[in-house]
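Engineer: mind looking at a prediction? Sequence and model below.
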Amino acid sequence: MELEFEKPIVALEKKLAGMKDIAKDSDVDVSEAIKTLESKIRTLKKETFHNLTRWQRVQLSRHPERPYALDYIYEMSNDFVELHGDRTVADDKAMIGGFADLDGQTFMIIGQQKGRNTKDRQYRNFGMANPEGYRKALRLMKLAEKFNKPIVTLIDTPGAFPGLEAEERGQGEAIARNLKEMFMLKVPVICIVIGEGASGGALGIAIGDKVLMLENTWYSVISPESCSSILWRSWDFKEQAAEALRLTGKDMTELGLVDGIINEPLGGAHTDMKGMAKILKKTILSETQTLLKMKPAKRIESRIEKFCSMGVFKG
């Protein structure tokens, strides 16, 4: 499946495939034409993906082939032991987590998981966690702290589940408790937005020493569609809403709300999942080594100071 802005690239790639078939099945020399077309495709890709609008990056973050949390975990780790349940209500399938071995170092990796097909999406509740999901995440964080293991969270959610039953079981309280407790964790905490980072649903696992975003992701208090429906009573203005929200990694970095951007392979993470996983693992290991050089008390102090300074204007 290609997105609207990808169609010119896909058309050229189909033409290139046709040329290669001709070269394979006949004696016609089209090597120069192939080189020219390959160069044209590379140039068009660079121009397209380096100049995406905010709404186009939102679309890429939702690409149906984009890697999800478990895809990265299984690709990055030599061994992953998933842990289940919040020890109170249930095991939320939208929130996954467990101990993972990354090049001989043990991490607690927690993430929001979406589904690939209709059945899997329903099983994962479309990546929207209930209160028990956030309580499970906190239980796993406390377990990591007990065994002195760094924590990595992979954020990819359209928001916390907004159903009545979720509110009855304390959705707001569960997220608020996570925010409070994550500030005080004694181990390094790295939070990475790998897809959608919407509202409190994302923030519930996003208080960390380092908060990073993949290049084609977004992080905001509200989705462009919901913003458009509130302001204009219609989803038709979602592109304008995306521009106004300033929700991309570049925007968030400029505003001081995240610590950096992790570049994706040209065309998006879905075009080279293995390559993206390597980049992600390298970033996690590098950032962890830096954070481990700090004393726990200093990390906590810096974490609190970083978030408390957000939104503060100094004249």
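Structural biologist: Looks like it arrived, so ask away. Residues are numbered from 1 along each chain as shown.

Engineer: switch to C-alpha atoms for all contacts and neighbour counts from now on
Structural biologist: Will do.

Engineer: just the helices in the stretch 201-315 of the chain please.
Structural biologist: 224-232, 238-245, 249-254, 273-292, 296-308 (DSSP state H, counting those that start in this stretch).

Engineer: how about residue 44, what does it touch?
Structural biologist: Listed by Cα atoms under 8 Å, 6 or more residues apart in numbering, the contact set of residue 44 reads residue 9.

Engineer: what helix or strand does it sit in?
Structural biologist: Secondary structure assigned from DSSP states H and E places residue 44 in helix 31-50.

Engineer: buried set for that helix?
Structural biologist: By 16 or more other Cα atoms under 10 Å, the buried positions in helix 31-50 come out as 34, 37, 41, 44, 45, 48, 49.

Engineer: same for the host helix or strand of residue 140, what does it pack against?
Structural biologist: Residue 140 belongs to helix 131-146 when assigned by DSSP H and E. Applying 3 or more Cα pairs under 8 Å, 6 or more residues apart in numbering; DSSP states H and E, one finds that helix 131-146 contacts strand 95-102, strand 105-112, helix 171-183.

Engineer: could you export those as JSON lines, including distance to residue 297 and mean neighbour count?
Structural biologist: JSON lines is the format used below for those (distance: least, Cα to Cα, whole Å; neighbours: other Cα atoms under 10 Å):
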{"stretch": "strand 95-102", "distance to residue 297": "24", "mean neighbour count": "23"}
{"stretch": "strand 105-112", "distance to residue 297": "20", "mean neighbour count": "24"}
{"stretch": "helix 171-183", "distance to residue 297": "11", "mean neighbour count": "18"}
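
Engineer: take a look at this one as well, against the first:
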Amino acid sequence: MDFEFYMVATAFVVAFLVFGVGFLVRWRTGGGAVSTPPPLPAGVEPVTWQCPTEVTTPYAPPQSEGSQPLARRLGLSLNRVSCRIYRPMDLVLMAFLVGIYMVPLLLDLVGTTGNAPVEIGMEAVIGTIVTQTFMVALVLGMVVWRLSPATWLGLGWPQWRWVFLLAPVGVLSTWAFMAGLEAWGYNLWLQEAMGLGEGEGQQEVVSAFSSVKDPILLGLLSFTAVIVAPVSEEVLFRGYLYPVSKRFIGRAPAVLFSALVFAAIHHNALALVPLCFLALLLALSYELTGSIWAPIGIHMLFNGATVGFQLASNWGWIALPES
């Protein structure tokens, strides 16, 4: 076990603490669920799980278009993600999904895996696609009998063209945050703490683009990074994990919890803080629009730009920094 292991493990632990504290606070302040509330005096509301100040549907037409704020008329607000349909049984599936992502960390803990880099091959990429598809299918199976996928994920977003503005804003904001970390010396400090040299410590998938020569494997790897990963991860994290946690711990703790888990599941210390920041933006974009298209667009552009820069560097078109 090394410094990277402890950083990733700490992110998971902090995420679970956020969820646990949020759950307890929510319970003590009147969020506890009871299946059959006992009779109460007149005027006293029964204690049930509440999804605070949410709209019934994010796309209900306003009664008076002209009297609505500009953000509302554009389909934007700060609370567009509904969590009414989720029940305690969703916590079980959420825990199972997070557990799958924690398997590499647990294997490292028991010493099953070593520090040797994992070779990215055709089988590994296909295995990733199959695993992601399996987890998305589990989530769809859990939700589809309660709500149609189009309604659940806000696929009918009327203002979908806003994704072409939100995506670059999200990516540029993340790059600015990463540049700030670099200027602050965070990356250099972390590399020294981990005993890494220049150019070391990248995510395995990112570094694979500089080593893979097979054009078919390179194409499949690019497809997975730019299409499969953004779609599946957004459905899993913003589409399911975030609103389930929002149902039981509230919006702000759920944003932080989902961001920490999203960053930790990538099992990379150098990317941990930037990915956490990106995940915060992804959750914010989902809340602003009520549509999964917004975080998918940001995620696709971020991954696509990363892949594009890496391929351009491999082909000698640009020179990327070593760290």
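Structural biologist: Looks like it came in fine. Treat the numbers as computed from the prediction; the structure is a model and nothing was measured.

Engineer: can you calculate the TM-score here?
Structural biologist: With the length set by TM-score structural alignment, normalised by the length of the first structure, the two chains reach a TM-score of 0.31; 162 aligned residues with a Cα RMSD of 6.3 Å.

Engineer: mind putting the helices of the stretch 201-315 of the first structure in a markdown table, distance to residue 214 of the first structure and mean neighbour count included?
Structural biologist: Converted to a markdown table, the helices of the stretch 201-315 of the first structure look like this (distance: least, Cα to Cα, whole Å; neighbours: other Cα under 10 Å):
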| stretch | distance to residue 214 of the first structure | mean neighbour count |
| --- | --- | --- |
| helix 224-232 | 19 | 17 |
| helix 238-245 | 17 | 18 |
| helix 249-254 | 7 | 18 |
| helix 273-292 | 9 | 16 |
| helix 296-308 | 20 | 16 |
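
Engineer: related to what we said a few turns ago, which of the helices and strands packed on helix 131-146 of the first structure sits closest to residue 80 of the first structure?
Structural biologist: Comparison of these against residue 80 of the first structure by Cα to Cα identifies strand 95-102 as nearest, at 4.3 Å.

Engineer: OK, contacts around residue 181 of the first structure?
Structural biologist: Per Cα under 8 Å, 6+ apart, neighbours of residue 181 of the first structure: residue 138.

Engineer: how far away is it from residue 155 of the first structure?
Structural biologist: The spacing between residue 181 of the first structure and residue 155 of the first structure, counted by Cα to Cα, to the nearest Å, is 18 Å.

Engineer: before we move on, what about residue 37 of the first structure?
Structural biologist: In terms of Cα to Cα, residue 37 of the first structure sits 38 Å off from residue 155 of the first structure.

Engineer: packing partners for the helix or strand hosting residue 281 of the second structure?
Structural biologist: For residue 281 of the second structure, the host element (DSSP H and E) is helix 269-289. Counting contacts by 3+ Cα pairs under 8 Å, 6+ apart, helix 269-289 of the second structure is packed against helix 3-26, helix 163-184, helix 186-194, helix 251-264, helix 293-314.

Engineer: how about 6 Å then?
Structural biologist: When contacts are defined as 3 or more Cα pairs under 6 Å, 6 or more residues apart in numbering; DSSP states H and E, helix 269-289 of the second structure packs onto helix 251-264, helix 293-314.

Engineer: that older thread, can the helices and strands packed on helix 131-146 of the first structure go into JSON lines with extra columns for distance to residue 137 of the first structure?
Structural biologist: Below are these laid out as JSON lines (distance: least, Cα to Cα, whole Å):
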{"stretch": "strand 95-102", "distance to residue 137 of the first structure": "7"}
{"stretch": "strand 105-112", "distance to residue 137 of the first structure": "7"}
{"stretch": "helix 171-183", "distance to residue 137 of the first structure": "8"}
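
Engineer: how about those, which one is nearest residue 280 of the first structure?
Structural biologist: The nearest among those, by Cα to Cα, is strand 95-102 at 11.0 Å.

Engineer: taking strand 105-112 as reference, get the angle to the closest one.
Structural biologist: Angle of strand 95-102 of the first structure versus strand 105-112, following axes from the mean of the first three to the mean of the last three Cα atoms, to 10 degrees, is 160 degrees.
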